[in-house]
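[1] Model the following, please.
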Amino acid sequence: MFSVQSCEPKGKEEGQEVIKEVVIQADEPEYFLLRPAVEQAYGYSHAIKIGNSIKVSGAVSMDDEGNPTAIGDLAQQMKNCYADLDKILKHFGCSFDDVVVENIFTTHMPLLLENAAYRAEIYKNNFPTGTWVGVKELALPEFMIEIELEVHKSD
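    Below you'll find the model as predicted:
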């Protein structure tokens, strides 16, 4: 619960203060697990929605048992990440048009740059803000790319 108070003079002549209180009820978080067993084992939720904001954990190229897929193929790993992200967005009634931030982590920046044009197939209207970061490694050595999102769902 969040409370805001304001002190305003009731009238110039009286000099009394009137206290107004506004109570804003906080939204309860909605958790979404794409692969519940895997996410429980590693200790994370794939997405959390609070109000109109949705935070999506980094998607990597894995099967439903958590095994890496498309090993050594960054282009296919990227496509697999976006396929999983699409499932999460659809769960919340959203699309890639609702994405406001996209952060990409990769172990091979030159390959990401070679395959970046694929993103135009994902973001058909506008690209979101975001950052691309080259990293030494991701959670498992076979992962070459991880994509996380922040989403704003309009009312």
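[2] only C-alpha atoms for contact and neighbour calcs from this point on.
    Will do.
[3] Would you mind listing the buried residues in the longest helix anywhere in the chain?
    Counting residues, the longest helix in the chain under DSSP state H turns out to be helix 74-91. By neighbour count on 16 or more other Cα atoms under 10 Å, the buried set for helix 74-91 is Leu74, Ala75, Gln77, Met78, Lys79, Asn80, Cys81, Tyr82, Leu85, Ile88, Leu89.
[4] got it, and stretch 146-155?
    So, applying 16+ other Cα under 10 Å, buried residues of stretch 146-155: Glu146, Ile147, Glu148, Leu149, Glu150, Val151, His152, Lys153.
[5] Please list the residues outside it that contact it.
    52-61, 78, 81, 94, 98-106, 138 (Cα atoms under 8 Å, 6 or more residues apart in numbering).
[6] Proceed likewise with the subsequent sequence, for comparison:
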Amino acid sequence: MQTPTHQAMRIMLALALIVSVLNCDQQQKETPQPIEKEVVKAHETPEYFLLRPEVEKAYGYAHAVKTGNAIKISGAASMDDTGQPTAIGDFGQQMKNCYANLDKILKHYGCTFDNVIVENVFTTHMALFLEHAAFRSTIYTKHFPTGS
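    You can find the predicted model right below:
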């Protein structure tokens, strides 16, 4: 028998986005550019960002880290500032909450969703995700990133 917590976690959208962005301060060009290798210099100090400091300290992770021109975001889940699931049973709202959290992180670094080049989505209910996937067109208005 599953506990109410297990049931809530199954229902809750487990949408995690691993987002990588490059050169957020520059406008993206519409024409394809040659592929450049990312070079991280030894003297570059990582810049850490905590979206929910108490939760992240308790679990032992940083929500985002910028090194050079690359930003790595750990992901997003529909939760409040204490780490409790939100919008349980409302997949669409959970998705909106996830992208709203990611938007806060991107803005912190001077970026938008137009700068995102990789997005990996993890969900516990693919059929529901597909029902709500059109929402992503409101987030990615110029192009979709690569991902899985």
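[7] List the TM-score for the superposed pair.
    With the length set by TM-score structural alignment, normalised by the length of the second structure, the two chains reach a TM-score of 0.71; 108 aligned residues with a Cα RMSD of 0.9 Å.
[8] circling back to that earlier point, between the buried residues of helix 74-91 of the first structure, which sits nearest Glu21 of the first structure?
    Checking the buried residues of helix 74-91 of the first structure against Glu21 of the first structure with Cα to Cα, the nearest one is Leu89 at 36.7 Å.
[9] what do we get in the second structure for that closest one?
    Using TM-score structural alignment as the criterion, Leu89 of the first structure maps onto Leu106 of the second structure.
[10] Not including adjacent chain positions, what is the nearest residue to Met79 of the second structure?
    Nearest residue to Met79 of the second structure in three dimensions, chain neighbours excluded: Pro85, at 4.3 Å (Cα to Cα, 6 or more residues apart in numbering).
[11] hang on, isn't the one you found packed against Gln93?
    No: using Cα atoms under 8 Å, Pro85 of the second structure is not in contact with Gln93, being 11.7 Å away.
[12] Over to Ile71 of the second structure. Which of the three states is it?
    Here Ile71 of the second structure is strand, with the state taken from DSSP: H, G, I helix; E, B strand; the rest coil.
[13] Roughly how far does it sit from Thr45 of the second structure?
    Ile71 of the second structure sits at a distance of 13 Å from Thr45 of the second structure (criterion: Cα to Cα, to the nearest Å).
[14] These two: which has the busier surroundings?
    Ile71 (25 against 11; other Cα atoms under 10 Å).
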